[in-house]
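Asks: Predicted model and sequence below, questions to follow.
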Amino acid sequence: MSDTSAGPTGRLLALLSLLQARRQWPGGVLAERLEVTERTVRRDVDRLRALGYRVTAAKGPDGGYRLEPGSELPPLLFDDEQAVALAVALRLAADLDDGVAAGAARALATVRQVLPSHVRHQVDAVRVSGLDRGPEVDPAALVAVSEAIRRCEVLRFDYGDGADGPARRTEARHLVRRRSRWYVVGWDLDRDDWRTYRLDRMRLRTPHGPRFTPRTLPAPDVATFVAARFKGSVGEDAWPCRGSAVLHTSAHAVAPFVGDGGVEALADGTSRVSLGAWSWPALAAALARFDADLDQVEPPELAAACRLVAARLGAAGS
């Protein structure tokens, strides 16, 4: 194995990687993978223990070793590629401008100090800026919500500006980050429906509520569910109102601005645009922003919405 050629330190790193990869390893298998004797494996396990890693020996015919979670963070061993990936991730987190930014910046400074010079130069050469900056979120709230989700405990909280009255109660199932904001997805016990809450607007109450049996999310996954809710849909990641129209301008001029819609170039130089929105008037307004004449509007609900929006705008300009 190539890792052993780097000497005891490289072999120790390889052993740690193996122990992290699966729950338990027989000593003989570890020795074979590392191309050393079982005695050497035992000696290296003792070195890991001395560094603070909780490696336990399993009894049985084969014997074996298991890496247990520790109460303290021991020294960590990374190869060059892992160190660069960690530093870049911390740099992005430090640029998020939310509750974890300060901690990420301190962690990045700590990691950078102990990097070998050639790895530090690689990290310094990577200039990454996060453009999505959201409202600040208390790291303690992130931990508290995550713990409630893990333990299936009802979250109790005040939401928005009003803090009077009874607490909101939800069976929180997912914590997600979307477009620079943190959201909690859960079943609202008072409204008897799935809801999405902005974490920065939640003020948690303690203690949490009782434990619950998780419900099935009405979507294939949480990403689909959240995307659908932001489109005003339920369960399906699709706009509830969808339609099309022929614009008297080229597909080339329209294409950069259709977002998740579609555009088809027509033979006469016009283009057919297909779009979606949360309401028919919103879809009509989306077509109007292209600043081009349009016709062949479908379906009839969209055509009616175009007439309604035109009348409203005409009245506003009179």
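Replies: Now that the structure is in, tell me what you want to look at.
Asks: CA atoms for contacts and neighbours, from now on please.
Replies: OK.
Asks: Then residue 197 would be within a strand, right?
Replies: Yes - secondary structure of residue 197 (DSSP: H, G, I helix; E, B strand; the rest coil): part of a strand.
Asks: okay, now it: neighbour count?
Replies: The local packing count at residue 197 equals 17, with neighbours defined by other C-alpha atoms under 10 Å.
Asks: Would you check that it makes contact with residue 181?
Replies: No - counting by C-alpha atoms under 8 Å, no contact exists between residue 197 and residue 181, whose distance comes to 10.3 Å.
Asks: and residue 61, how far is that from residue 165?
Replies: Noted for residue 61: a distance of 62 Å to residue 165, by C-alpha to C-alpha, to the nearest Å.
Asks: go on, residue 118?
Replies: Remark: distance between residue 118 and residue 165 (C-alpha to C-alpha) = 59 Å.
Asks: does residue 87 really touch residue 113, like I thought?
Replies: No - with contacts defined as C-alpha under 8 Å, residue 87 does not count as touching residue 113, sitting 11.2 Å away.
Asks: excluding its backbone neighbours, what's nearest residue 13?
Replies: When the adjacent residues along the chain are set aside, residue 13 lies closest to residue 77, with 6.2 Å between them (C-alpha to C-alpha, 6 or more residues apart in numbering).
Asks: mind checking how far the residue nearest the centre of the chain is from residue 86?
Replies: The geometric centre of the chain, computed from its C-alpha atoms, lies nearest to residue 177 (C-alpha atoms, centre = their mean), at 4.8 Å. Note on residue 177: its distance to residue 86, by C-alpha to C-alpha, is 20 Å.
Asks: structure B:
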Amino acid sequence: MPTSSASATSRRLLSLLSLLQARRDWPGGLLAERLEVSERTVRRDVDRLRGLGYPIRAIKGPDGGYRLDAGSNLPPLLFDDEQAVALAVALRVAVTTGAAIDEAAARALVTVRQVMPARLRARVDALEATAAVPADRPEVDAEVLLAIGAAIRANEELRFDYAGADGGDGRGQDIAPPRQVQPHHLLARAGRWYLVAWSPRHEDWRVHRVDRMTLRVPNGPRFTPRELPGGDAGAFLSARFKGSRDAGTWPCTGEVIIELPASRVAPFAGDGIVQDLGPTRCRLRAGSWSWAGLAAHLARYDADVTVVDPPRLRAAFADLARRAERAARPASSV
């Protein structure tokens, strides 16, 4: 019986903590009603959480109540089963984010695993995943990510130096002139971090790789945030990688007939649309950042291709054929 009572108290404390985290202020009577206990029990449970290090403040007023404040120290954390498993899985794949937190994530995973019940530990241990990380993936200091995130929340302009892909700015300089932008979104994609920002100098949106940024202090002045085109930062970044300002399309899109079954083409079509035309041929509508790039992409299927539209794709194939013919000549005849 004592064990059962202790278990019930622990579950109630977890429920109470979850409620306090869900909204700013809670009247004591409403907490008692949600937990199906007396207000006296709520007061005792609040005292227990305070004893564990949670800074819970009593709110004065007609109804009275409680508020969970941020503390100076991290108190013991209470998670339900789903939260604990989700945390462990996230820590296991943290290496893929590009943030320089690999060692800290590994230590945190060991800590979480040690205090897990056996049934949850078995579920987490069953996930034997090896993160596939590109060898050339640059790491970003977590403090830099936090500083950029703070500037976004405070609506403060960021000042930074920006290095080019070769360590310079592409103009023979070691580092580009200082830049100043209005930061809006921080996103991770394929192991790299990107900042989407408005550039007052160019009067346009810009995307910056965070690993190439060296922040300057202090930040610039405060600004009024603009609305990102389309409203979806992920779609906006995806469009920029396609070389397009339209989040849903490539700048160059064409349609062809390929003399291969649809089952052979579909696995390599990416976001293209494949239509089955029989056992030996299919129709493919696909896009790329340039007509030459699209022609080269379609040529890699190693099968006869008939261009349906547009004429610019047909011209790109003709240019590709001329280049291929020159490449096939012996070096002595070039």
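Replies: Here it is on my side, so go on. Keep in mind that this is a model prediction, so the values were computed, not measured.
Asks: TM-score for these two?
Replies: Both chains were compared after superposition, and using TM-score structural alignment, normalised by the length of the first structure their TM-score is 0.93; 316 aligned residues with a C-alpha RMSD of 2.0 Å.
Asks: re the thing from before, and residue 87 and residue 113 of the first structure? Which one has more around it.
Replies: Here residue 87 of the first structure and residue 113 are set side by side on neighbour count (other C-alpha under 10 Å), and the busier one is residue 87, at 23 against 10.
Asks: State the distance from the more buried one to residue 301 of the first structure.
Replies: 52 Å.
Asks: same check, this time on residue 31 of the first structure
Replies: Note on residue 31 of the first structure: its distance to residue 301 of the first structure, by C-alpha to C-alpha, is 71 Å.
Asks: of the two, who's got more company?
Replies: Neighbour comparison, residue 31 of the first structure and residue 301: the larger count goes to residue 31, with 18 against 15 (by other C-alpha under 10 Å).
Asks: which strands and helices sit next to whichever strand or helix holds the more buried one?
Replies: For residue 31 of the first structure, the host element (DSSP states H and E) is helix 27-34. Here helix 27-34 of the first structure touches helix 8-21, helix 38-50, going by 3 or more C-alpha pairs under 8 Å, 6 or more residues apart in numbering; DSSP states H and E.
Asks: The helix or strand just after the shortest one against the second structure, how far on average?
Replies: Same thing as helix 38-50 of the first structure. Going down the chain from helix 38-50 of the first structure, the next helix or strand is strand 54-57, by DSSP H and E. Once superposed with the second structure, the aligned residues differ from strand 54-57 of the first structure by a mean of 1.5 Å; criterion: mean C-alpha distance after the TM-score superposition for the first structure.
Asks: what distance separates strand 54-57 of the first structure from the centre of its chain?
Replies: What separates the centre of strand 54-57 of the first structure from the centre of its chain is 33 Å, taken as C-alpha atoms, centre = their mean, to the nearest Å.
Asks: For it, give me every contacting residue.
Replies: If you take C-alpha atoms under 8 Å, 6 or more residues apart in numbering as the criterion, strand 54-57 of the first structure is touched by 45, 48, 49, 63, 64, 65, 66, 67, 68, 69, 70.
Asks: how about 6 Å then?
Replies: The contact list for strand 54-57 of the first structure, computed with C-alpha atoms under 6 Å, 6 or more residues apart in numbering, reads 64, 65, 66, 67, 68, 70.
Asks: Kindly write the PyMOL command that selects the buried subset of the residues you listed.
Replies: Here the buried members of these are turned into a PyMOL selection, burial being counted by 16 or more other C-alpha atoms under 10 Å:
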select buried, resi 64+65+66+67
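Asks: Out of the contacts of strand 54-57 of the first structure, which is nearest to residue 98 of the first structure?
Replies: Proximity of those to residue 98 of the first structure, judged by C-alpha to C-alpha, is greatest for residue 70, which lies at 28.5 Å.
Asks: Alignment lookup: that closest one to the second structure.
Replies: Taking TM-score structural alignment as the alignment basis, one finds that residue 70 of the first structure is matched in the second structure by residue 71.
Asks: so who does that match touch?
Replies: residue 55 are the contacts of residue 71 of the second structure under C-alpha under 6 Å, 6+ apart.
Asks: how does it look with 8 Å?
Replies: For residue 71 of the second structure, the contacting residues are 54, 55, taking C-alpha under 8 Å, 6+ apart as the criterion.
Asks: And residue 288 of the second structure, by the same measure?
Replies: With contacts defined as C-alpha under 8 Å, 6+ apart, residue 288 of the second structure is in contact with 242, 250, 251, 252, 253, 294.
Asks: State which strand of the second structure is the longest.
Replies: Identified as the longest strand of the second structure according to DSSP state E is strand 179-189.
Asks: now what about that strand, what contacts it?
Replies: Outside strand 179-189 of the second structure, the residues touching it (C-alpha under 8 Å, 6+ apart) are 97-98, 148-149, 151-152, 155-162, 193-200, 220, 223, 225, 233-234.
Asks: In strands, which of those appear?
Replies: Among the contacts of strand 179-189 of the second structure, the members falling in strands (DSSP E) are 158, 159, 160, 161, 162, 193, 194, 195, 196, 197, 198, 199.
Asks: If I follow the layout properly, the fifth one ends up in contact with residue 211?
Replies: Looking back up the chat, that one is residue 162 of the second structure. No - counting by C-alpha under 8 Å, residue 162 of the second structure does not reach residue 211; the two are 9.1 Å apart.
Asks: neighbour count winner among the two?
Replies: In this view residue 162 of the second structure and residue 211 are compared by other C-alpha under 10 Å, and residue 162 has more residues nearby, 23 against 20.
Asks: any idea what that one aligns with in the first structure?
Replies: So, by TM-score structural alignment, residue 162 of the second structure is matched to residue 159.
Asks: dump the residue contacts of its match.
Replies: Here residue 159 of the first structure is in contact with 168, 201, 202, 203 (C-alpha under 8 Å, 6+ apart).
Asks: mind listing what's buried in stretch 51-64 of the second structure?
Replies: For stretch 51-64 of the second structure, burial by neighbour count (16+ other C-alpha under 10 Å) applies to 53, 54, 55, 56, 58.
Asks: same deal with stretch 210-228 of the first structure?
Replies: By neighbour count, and taking 16+ other C-alpha under 10 Å as the criterion, the buried residues in stretch 210-228 of the first structure are 217, 222, 224, 225, 226, 227, 228.
Asks: measure the fifth one to residue 254 of the first structure for me?
Replies: Spelled out, it's residue 226 of the first structure. Using C-alpha to C-alpha, which is the criterion applied here, residue 226 of the first structure is 28 Å from residue 254 of the first structure.
Asks: Having no further points to raise, I will conclude here.
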